[in-house]
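Asker: 3D model of this:
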Amino acid sequence: MHDDIILDILLRLPVKSLIRFKCVCKSWRTSIEDPNFIEHHYALSKSNVNRHKIFITGGVSDNMDNYFYSVDAPLQHDSVVSLLETPVPGINTLSRVSFISYSSNGIILIVFPYDLIILWNPATGESRKIPSPIPKKKKSERRQFPAVYGFGYVSSIDDYKIFRVGGKYNSHAHFEIELFSTKSNAWKLIGMFSPNNFCFEGGIVTIDGIVYMIEMADLSRNIDRSTILSFSLENEQFEYVLFPDQIQRFQDPILYVLGENLCLTRMHNLTSRDFEVWHMIKDGSMNNIWSKILTIPSMHCGRCLSPVCLMKIDGYIMLLKHKGDFEIYNSDGEQIEIVEVPGLQSSLFFNCIVPYVESLFSPKQRRI
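Answerer: A predicted model of the protein is given here:
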C-alpha cells in the first residue's frame, strides 16, 4: 500500500490504536511520533464530534480516593465509560483534587493540595510533575491562600504555561502572580496583584492563550461594574473585558468555554430565576460582542440544578447535574434527555467535568 494512503488512514485512527500501531514497524512509529502528524491528527479529531470526550474527576463520601473517567460525548445512556489510571502512582490516596483545567491540546492540568501540580494526557497516560512554586524553606513563612490556576498553550513560542494566583498575601490583600513555562521548567514571579473583588468561585478559564477571571462589582468599595480580567500568557499583560449592561445584574456568574468562545452563566438575578448562557465574540476592542445563546426556564432552575459542562454538538448543549443524573438541554432551552450513565458510580460526586479531545501531544516534551 502506498505510504500516503497508509498515513491518511493512520491520521483517522483514535489515539489508543495509534499507540498500539507504533509497535508494527519503525516507519509507522516515526510517522506517528512526528510533530506534524501529531498536530494534523489533533486537528482532524477536533473536527470530528465522535472523537470528543468528557473528562470527569470525583470521589465518594466515605473515602478520599480520586476517580478519573473518560466518557464518550455526547453523554448518553450507553456512553462508553473508561476508568483511567491515576496520573501518578499512589496519587488517589491524597486529598481531593483542588483544580482541573480545561484541556489544551488534549493535556489537562490537575492540582492537588499543597501545590502538587501534574500535567496529564489522559489518552496516552503520560504525565509530568511540575515543581512546586513555593520553595520548601519558605512554605512556613507564608500565609497560605487557596491558589487558582490557568493553563494554556502559546503557539507563537511553542510553550505551555501555567498561571497561578495565590501563595501569599499581605495586609493590603495583594496576591502573588506566578507563571510556569514548560520550556524553561521554572516558575517566575510576575508581580503582586490587587484584585478589587476577585471571584475565585466564578471559574478561571483559558482560551487561545488568554486566561479569564471574574471581578465582581462591589458598591461598598466603589466598584460599580463587574468585569472580566484577562491575562495573556504570551505578552504577560492584564486587560479588562467589560460585561454588557444586560449581564451586570447577574448573581454568582460562572465562566465556561464553549467551542472557542468564552461563556458566562448565571442561575439567578433580581428579576428572574431563568438560567441564561451568554457567549462573547471578540471584535478587537474593549467592547466585545456578547449574545445570549441559551435560556432555561425557571421551572427547571429551582431543583438544585448545577451546571457542569457546556458542549457544542449539533447545537449548543448544556449539561446540568441533578442528584445522580445529568439533564441535557438543547439551544432552545428544552430538556431533551435525563441521562444516567451506568459506568459511573451512583455514589460519585463530581469535582470537575470538562470536555476534551484526545491527542498524542506529550506533557513531557520540551522543544527549546
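Asker: going by C-alpha atoms from here, please, whenever you check contacts or count neighbours.
Answerer: Fine.
Asker: state the distance from the residue nearest the centre of the chain to H322.
Answerer: The centroid of the chain falls nearest to Y102 when counting by Cα atoms, centre = their mean (1.5 Å). In this structure, Y102 and H322 are 22 Å apart, going by Cα to Cα, to the nearest Å.
Asker: which ones are touching L319?
Answerer: Residues in contact with L319 (Cα atoms under 8 Å, 6 or more residues apart in numbering) are 307-310, 326-329.
Asker: show only the entries of the residues you listed found in helices.
Answerer: Among the contacts of L319, no member falls in helices (DSSP state H).
Asker: what about the residue nearest to C304 when sequence neighbours are not counted, neighbour count?
Answerer: With Cα to Cα, 6 or more residues apart in numbering as the criterion, C304 has its nearest non-adjacent residue at 6.5 Å, and that residue is H322. For H322, the number of neighbouring residues by other Cα atoms under 10 Å comes to 14.
Asker: and for S27?
Answerer: Counted with other Cα under 10 Å, S27 comes out at 12.
Asker: and it, helix, strand or coil?
Answerer: Under DSSP: H, G, I helix; E, B strand; the rest coil, S27 falls in the helix class.
Asker: so which strand or helix has K46?
Answerer: helix 35-47 (DSSP states H and E).
Asker: quick one: buried residues of that helix?
Answerer: 37-39, 41-42, 45-46 (16 or more other Cα atoms under 10 Å).
Asker: cool, and stretch 312-332?
Answerer: Neighbour count says stretch 312-332 has 312, 316-321, 326-331 buried, by 16+ other Cα under 10 Å.
Asker: distance from the helix or strand where I353 lies to the middle of the chain?
Answerer: For I353, the element it lies in under DSSP H and E is strand 349-357. Offset of strand 349-357 from its chain centre (Cα atoms, centre = their mean, to the nearest Å): 8 Å.
Asker: what's the helix or strand harbouring I117 in contact with?
Answerer: Applying DSSP H and E as the criterion places I117 in strand 116-120. Outside strand 116-120, the residues that touch it by Cα under 8 Å, 6+ apart are 87, 107-111, 126-132, 363.
Asker: I have a second one here; can you model it like the first so I can compare?
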Amino acid sequence: MIDDVFPGILLHLPVQSLLRFRAVCKSWRCIIDSPAFRKLHIHTNNCNKSEDAIFLHARFYNNGVQVQHNGRSLILKETAHFKDVEWPEYDLEEGASFYEPVKGLICVNYLDYRVPMAICNPFLGQFKIIPALAESDSCSYMITRRSAAVGFDGDEDYKVVQLLECEIDSGIHAHIYSSKTGAWKELVGDGGMLDDMEFCRKHSPMKSACKNGYFAHWCVYGRREGRYGLERYSLILSFNMRNEEFEIIDCGADYATTQYFSEGEHSFLRFDFHLSFENFVQIYKSSFEGEKLSWNPVMHVEVTSLETPPQWSNGCALFVVYNDVFVYDYRARKFIGITPRRNIRESKSRLSNEKFFEHRGSFVSPM
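Answerer: Next up is the predicted model:
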C-alpha cells in the first residue's frame, strides 16, 4: 500500500527536493530516476507554484556560463563557442541575456547572431549548444541584432524562436528551432521576413507572468507613411508556439517611457512612466473587440523612491527607465518601489534581472 502511495506523494514535490531525496535510499533513487516518473512529474507540474520558486544567479564570463543557487554552483559550462566573447559586466541587455526560465529551461542568447545560443537546465546540470543557422539562411552581412525566446507546444518538446533584425531589408527575419527535429526552419513566408519592423530599444522578449511557454511576445516598431513622411509606431509581436504563427497587435499611441507586461497569453498591461511628475505611473489593461486593442485605465500611482534596493520576492519584474529601475510585483499587482540604476551597479544586488531570476526546476531535458 505504501509503495503505491509514495510515488504519488513525490509527484507533488519540487525538483530541487526530489534531487536531494535521491540520496536517501536506493528505492527512492530508482523511483525518481525512472523515465515514467519524470515524464509524469513534468506533465503534472505545468502550473507555476510561487511557493516552489527559488532565485538563481547566472553570470557570463570569458569562456562560458555559470548558474548558482545560494552560492552553490549548479552548472559551470565552458565552451569554445564562447571563446573571446566580450560579455558586458553590467548592462547585459547591451550584449547578452538570459530569457526568463520556462519549465526549468534557460535560454542563453548573445546579441551577435554569430555566437550560438544555448539551452540549459541547471538542476539537471545539462547544457546544450543550439546549432547555428547556415550562413545562407542568416543573411549575415545584413544582421544587426538578435532576440530569442524558448517555449513549448507540449510537455517536453521545446522550441527556440530567433528574430534577426536586418538593417538593409528594414525588417525582421524569423526562424524556429525544434528539439524534436533538431533543425531550424524559416517562419513568415518567403525569406522569413516581418516587413517594415525593427526592435525597440529593449530587444528582449516582453516580461510575462505566464510561465507555460505557449506564447512569446516582443515590443517592436512598425513603419508606415504618415502626415510628415515615414513614421514609427509601436506593435506587440506575439508568437504562438503551438501553431507557429505570429500575430501583430497595434498598440496605438504611446511614449518613449512606455513599457508593456504580459499578464497572460492574450492579456497585457501598459505602464506609462512619468519621471518628471514625481515618479508617477499610469497603468492600463488591455481589452480586445475582435482584433482591435484598447487600453483601459486602471490606476495612476506614485511609486516610492528607495535609496537601497528592496529585497526581491517571488513575482518581481523590473523595468529600466533611463537611470531608474521600477520594481513591480505582478502577483500582488503593485509597484514595490523605484531605485536609481547606479545602486544596482554599485551593490551588484538581486535587482539585476539579467543576472538573478525566479526559477522553478523541472525534469525537462534540453539534450
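Asker: report the TM-score for the pair.
Answerer: After superposition, the two chains reach a TM-score of 0.70 (TM-score structural alignment, normalised by the length of structure 2), with 327 aligned residues with a Cα RMSD of 4.2 Å.
Asker: on that earlier part again, export the buried residues of helix 35-47 of structure 1 to a markdown table and append columns for distance to T57 of structure 1.
Answerer: Below are those laid out as a markdown table (distance: Cα to Cα, whole Å):
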| residue | distance to T57 of structure 1 |
| --- | --- |
| F37 | 30 |
| I38 | 26 |
| E39 | 27 |
| H41 | 26 |
| Y42 | 23 |
| S45 | 23 |
| K46 | 22 |
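Asker: which one of these is nearest to L229 of structure 1?
Answerer: K46 (27.9 Å; Cα to Cα).
Asker: what's near enough to touch D224 of structure 1?
Answerer: Counting by Cα under 8 Å, 6+ apart, D224 of structure 1 has contacts 217-218.
Asker: before we move on, back to that, C352 is in contact with the residue nearest to the centre of structure 1, correct?
Answerer: No. Using Cα atoms under 8 Å, Y102 of structure 1 is not in contact with C352; the gap is 9.8 Å.
Asker: look up the closest residue to W120 of structure 1, ignoring the ones flanking it.
Answerer: Ranked by Cα to Cα, 6+ apart and with sequence neighbours excluded, the top spatial neighbour of W120 of structure 1 is S127, at 4.3 Å.
Asker: H274 of structure 2 -> structure 1?
Answerer: By TM-score structural alignment, H274 of structure 2 lines up with H268 in structure 1.
Asker: what about that match, neighbour count?
Answerer: As a burial measure, H268 of structure 1 scores 19 neighbours (other Cα under 10 Å).
Asker: could you do E51 of structure 2 as well?
Answerer: Applying other Cα under 10 Å, we find 9 residues neighbouring E51 of structure 2.
Asker: ok, now P14 of structure 1?
Answerer: P14 of structure 1 is flanked by 17 other residues according to other Cα under 10 Å.
Asker: return the residues in contact with it.
Answerer: Counting by Cα under 8 Å, 6+ apart, P14 of structure 1 makes contact with 51, 358.
Asker: same question, I207 of structure 1
Answerer: 152, 257, 260-262.
Asker: before we move on, back to that, after the helix holding K46 of structure 1, next one along is what?
Answerer: The helix or strand immediately downstream of helix 35-47 of structure 1 is strand 52-59, counting by DSSP H and E.
Asker: tell me what the helix or strand following that next one is packed against?
Answerer: Using DSSP H and E, the helix or strand that follows strand 52-59 of structure 1 in sequence is strand 67-72. On a contact count with 3 or more Cα pairs under 8 Å, 6 or more residues apart in numbering; DSSP states H and E, strand 67-72 of structure 1 meets strand 52-59, strand 81-83.
Asker: number of nearby residues for N323 of structure 2?
Answerer: Look at N323 of structure 2: counted by other Cα under 10 Å, it has 9 neighbours.
Asker: that older thread, need the contacts of L319 of structure 1 in CSV with distance to E358 of structure 1, can you?
Answerer: Shown next, in CSV, are the contacts of L319 of structure 1 (distance: Cα to Cα, whole Å):
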residue, distance to E358 of structure 1
P307, 23
V308, 20
C309, 17
L310, 18
F326, 23
E327, 24
I328, 23
Y329, 25
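Asker: in strands only, show me those residues.
Answerer: Using DSSP state E, the members of the contacts of L319 of structure 1 that fall in strands are 307-310, 326-329.
Asker: quick one: residues contacting S155 of structure 1.
Answerer: Applying Cα under 8 Å, 6+ apart to S155 of structure 1 gives no contacts.
Asker: make it 10 Å
Answerer: 208-209, 234 (Cα atoms under 10 Å, 6 or more residues apart in numbering).
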